[in-house]
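Engineer: my questions are about this predicted structure, shown below with the sequence.
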Amino acid sequence: MRRMTIKSGFSEERADALFLLFSGFIDGRDGKELFDTYKPLLDGITPMEVLVMGDRLLKSGYSIDSIKKQVEKVFNIIIPALKEYEWEESHGDAVYWLMEENRALAAHMDEMKVKIRELSSLEESSVEYSSVYSALKKDFRRLIDFEPHYLKTENILFPFLEKHSYFEQPLKVIWSLDDDIRKVIKEINSALDAADSLGIEEHTVIGRLFMLMMRMTYKENLVVFPAAAECLNGKDDADMLRMFAEIGFAFVEPPAETDSAEEPKACQEGFIRMGGTGFLSVNQLVRMMNSLPVDITFVDENDEVKYFSEPKDRFFTRSPAVIGRKVQNCHPPDSIDTVNRIVESFRNGDKSEAKFWINLRGKMLLICYYAVRDNKGTYIGTVEVTQDITEIRELKGEKRLLDWEG
């Protein structure tokens, strides 16, 4: 793991003081005594020091839940100092777009607050109340559309920051708080759909959701994003923005597309580059494909078989002799017309998938054909995936726990 260079303003003394303050609250020590002892030592606290403190808490054995129970209390103490911290927000970079989403969320929630206040002044039986209540329900449902923001921070920003040794642990707390937000968004939408007006219970859930979401924007804007701005470089931003586009943007118009970076080399130091999502050795790739409980066959743009996997249990006979053979010659004569229709529809772009299911030797098999295209949409082949879905069809309810024996 690469170790980042900490800015000269970083203070071990402040990070230690914040750790002692936070751990003291978790341990149940007197709050006033903690405040009087450590607050004077926290003037000038920086985002980096907050993250280092969070790392130390988790590595010292404090659980995420215990940290979450005290985080708002501690955050209230250090917010004034964090607001004074100066950092440069670069227009158009990855962090900028995350902050734009937070600004848009804040505006949306301000509009929701106006509607909530308006409802308190209307008769519940009036047409006006019903109209405002309906609009408010739409506003709460729209909060579901903020999900791409959390997905980008968790699945793109966090992995980039975890390359820097100070960031891996405390980001787990942020992710857990994101999950809390998701749960309460579901809760309030269910409650509003089941009610005709805002009652005490609905107001309670709304208050909890507003606090969670707005306090998260503070944590991101005052801690995570400024620290990220210190760490990320131009290449990081370019890579992240490309990945952001794949997930989508929340509450803002997406930025204009930029020219793609130079195509990375397919192989690097004995590894195959899997597009932009990682590197695998040939052995890892082969073993991974053969571990999947499916038959996979790839046919290139010239209708020639180029690859098939070797799972433990095959459904159809395959031999290395088929490599290089025309796919039409690998099927019985009465299937050739169907094969040609599928391939030609994939090639000309009319279709991108075809599915069949059959009974074979007491098993229900799902056979899927998918068009494979390059990043310009040019057809480069077809992949066939066959799976035994006999047991899958019988699944009911949920299974969330591991039930291994021994």
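Structural biologist: Alright, I've got the coordinates.
Engineer: contacts and neighbour counts: CA atoms only from here.
Structural biologist: Will do.
Engineer: in this protein, which residue sits furthest out from the middle?
Structural biologist: Taking C-alpha atoms, centre = their mean as the measure, the residue most remote from the mean C-alpha position of the chain is residue 333, 46.7 Å away.
Engineer: A further structure is provided below for comparison with the first:
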Amino acid sequence: MNDTLDISTLPAGHPVSIYFDEKELIQKLANELVDTDPTHESQKYYNIFNQLQSIERRFERKENQLFPMLEKKGWNGPSQGMWSFHDNLREQFRLLRKKLEDRDFDQVKADTTFLISGIFRLLLTEESVLFPNSMKLLTEEDWINVRKGEEEIGWMLPEVPESFPEEKYIHPSQDHTKRDLSFSLENTSHYDEGYMTVEQVNLMLRTMPLDLTYVDENDKVIFYNRGEERVFPRSAGIIGREVRFCHPPKSVGTVLRILEEFKKGTKNEASFWINFKGRLIYIRYFAVRDEHKQYKGVIEMSQDITDIKNIDGEKRLLEWN
């Protein structure tokens, strides 16, 4: 099943692409280790040796992420053969570290050659057998799952590899991904899109810089939000009250006309703006209809737009101090 693998076709961040990036680092460190005299450059040798021993992360990624995925595809060879090779190299690292600590530098030189030879032999087997066959057996989804698990183990590389698959900006209107929810649905209700608890809904409505009042199809007030800076004060006594009694007598006629046209279906929105206590207030009424276009009430929305009306030009930068 041996074959040549063209890594140039692999996207950045792909697990196999990362293995090849690590291979370059391993070869560099291995050559530096061979060229370093432990007798006269013991500290330099020790530093390079420690860096090279981080190859353990590579072993762990293969053993815990790649090999199990290959087993699912029916290929058990890497788990049985290459894992043993890993363990042999681990033992060589352990013995070499012991001889370093004992300052047995003559034996360190001999064992270094033996260790590097084993590492290069492993790299050759990976490149000629393991990775080409893995690419044939595993799907892109398999590789994505492999990469997810690798995040917890880590890499030899000095910097975290690029994301895989590549994270591209997707406009919210085009994002149709079905995601696993990272929050509990306990005590929540499902709205048009998404889930919220009663507390979250109340907090959202209370935070919005709008006065909202909902009048049902029977002209009874059933809701208003308790914003801290309401334009028009309200009290709990209006809940259940007919909307005609919630407006000054001079404006009742206008309100009733709006309700009449909304119920007939001839209008869906009415807008007004008034000066109130030195502020410009924008008042809007919206007909509420169900999916069958049946009238279900009206929403009255009031907003102080004084500062909004004075906006000019653009502001694209955050100007917090």
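Structural biologist: Perfect, I can see it now. Note that the structure is predicted; figures quoted are calculated from it, not measured.
Engineer: circling back to that earlier point, now for the residue farthest from the centre of structure 1: what does it line up with in structure 2?
Structural biologist: For residue 333 of structure 1, the aligned residue in structure 2 is residue 249 (criterion: TM-score structural alignment).
Engineer: so who does that match touch?
Structural biologist: Applying C-alpha atoms under 8 Å, 6 or more residues apart in numbering, we find residue 249 of structure 2 in contact with no residue.
Engineer: okay, and the helix or strand hosting residue 117 of structure 1 goes to which residues in structure 2?
Structural biologist: Of the helices and strands defined by DSSP states H and E, residue 117 of structure 1 is found in helix 94-120. With TM-score structural alignment applied, helix 94-120 of structure 1 matches no range in structure 2.
Engineer: and that helix, which residues are buried?
Structural biologist: For helix 94-120 of structure 1, the neighbour count (16 or more other C-alpha atoms under 10 Å) marks 94-95, 97-106, 108-109, 112, 115-116, 119 as buried.
Engineer: stretch 341-360 of structure 1 now?
Structural biologist: Of the residues in stretch 341-360 of structure 1, 342, 343, 345, 346, 347, 352, 353 count as buried by neighbour count, 16+ other C-alpha under 10 Å.
Engineer: the fifth one corresponds to which position in structure 2?
Structural biologist: Under the alignment (TM-score structural alignment), residue 347 of structure 1 maps onto residue 263 of structure 2.
Engineer: gap between that match and residue 238 of structure 2?
Structural biologist: Computed with C-alpha to C-alpha, to the nearest Å, the distance linking residue 263 of structure 2 and residue 238 of structure 2 is 22 Å.
Engineer: repeat that for residue 100 of structure 2.
Structural biologist: Using C-alpha to C-alpha, we find residue 100 of structure 2 at a distance of 84 Å from residue 238 of structure 2.
Engineer: and those two? Which one has more around it.
Structural biologist: residue 100 (21 against 16; other C-alpha atoms under 10 Å).
Engineer: now for the residue nearest to that one when sequence neighbours are not counted, how many residues are close by?
Structural biologist: Take residue 100 of structure 2 and drop its neighbours on the chain: the residue closest to it by C-alpha to C-alpha, 6 or more residues apart in numbering is residue 108, 6.6 Å away. For residue 108 of structure 2, the count of nearby residues is 21 (other C-alpha under 10 Å).
Engineer: residue 108 of structure 2 matches what in structure 1?
Structural biologist: In structure 1, no residue is paired with residue 108 of structure 2 according to TM-score structural alignment.
Engineer: just the element for residue 108 of structure 2, please.
Structural biologist: Secondary structure assignment for residue 108 of structure 2, by DSSP H and E: helix 105-125.
Engineer: just the buried residues of that helix, please?
Structural biologist: Under the neighbour-count criterion of 16+ other C-alpha under 10 Å, helix 105-125 of structure 2 has 105, 108, 109, 111, 112, 115, 116, 118, 119, 122, 123 buried.
Engineer: and what of stretch 122-139 of structure 2?
Structural biologist: With burial defined by 16+ other C-alpha under 10 Å, the residues of stretch 122-139 of structure 2 counted as buried are 122, 123, 126, 127, 129, 130, 131, 132, 133, 134, 138.
Engineer: with respect to residue 24 of structure 2, which of those residues is nearest?
Structural biologist: residue 123 (10.2 Å; C-alpha to C-alpha).
Engineer: for the closest one, give me its contacts.
Structural biologist: Counted by C-alpha under 8 Å, 6+ apart, residue 123 of structure 2 has contacts residue 23.
Engineer: the strands in structure 2, which residues?
Structural biologist: Defined through DSSP state E, the strands belonging to structure 2, from first to last, are 188-190, 195-197, 211-216, 221-224, 269-276, 279-289, 295-304.
Engineer: out of those, nearest to residue 154 of structure 2?
Structural biologist: With C-alpha to C-alpha as the criterion, residue 154 of structure 2 lies closest to strand 195-197 of these, at 34.9 Å.
Engineer: quick one: the closest one to structure 1 mean distance?
Structural biologist: When structure 1 is overlaid, strand 195-197 of structure 2 sits 2.6 Å from its aligned residues on average, using mean C-alpha distance after the TM-score superposition for structure 1.
Engineer: what range in structure 1 matches that strand?
Structural biologist: Counting by TM-score structural alignment, strand 195-197 of structure 2 falls onto residues 279-281 of structure 1.
Engineer: starting at the chain centroid, how far to that stretch?
Structural biologist: Relative to its chain's centre, stretch 279-281 of structure 1 lies at 23 Å (C-alpha atoms, centre = their mean, to the nearest Å).
Engineer: go on, stretch 99-113 of structure 2?
Structural biologist: Using C-alpha atoms, centre = their mean, the mean C-alpha position of stretch 99-113 of structure 2 is found 47 Å from that of the whole chain.
Engineer: with stretch 288-300 of structure 2 instead?
Structural biologist: Shown here is stretch 288-300 of structure 2, whose average C-alpha point lies 37 Å from the average C-alpha point of the whole chain (C-alpha atoms, centre = their mean).
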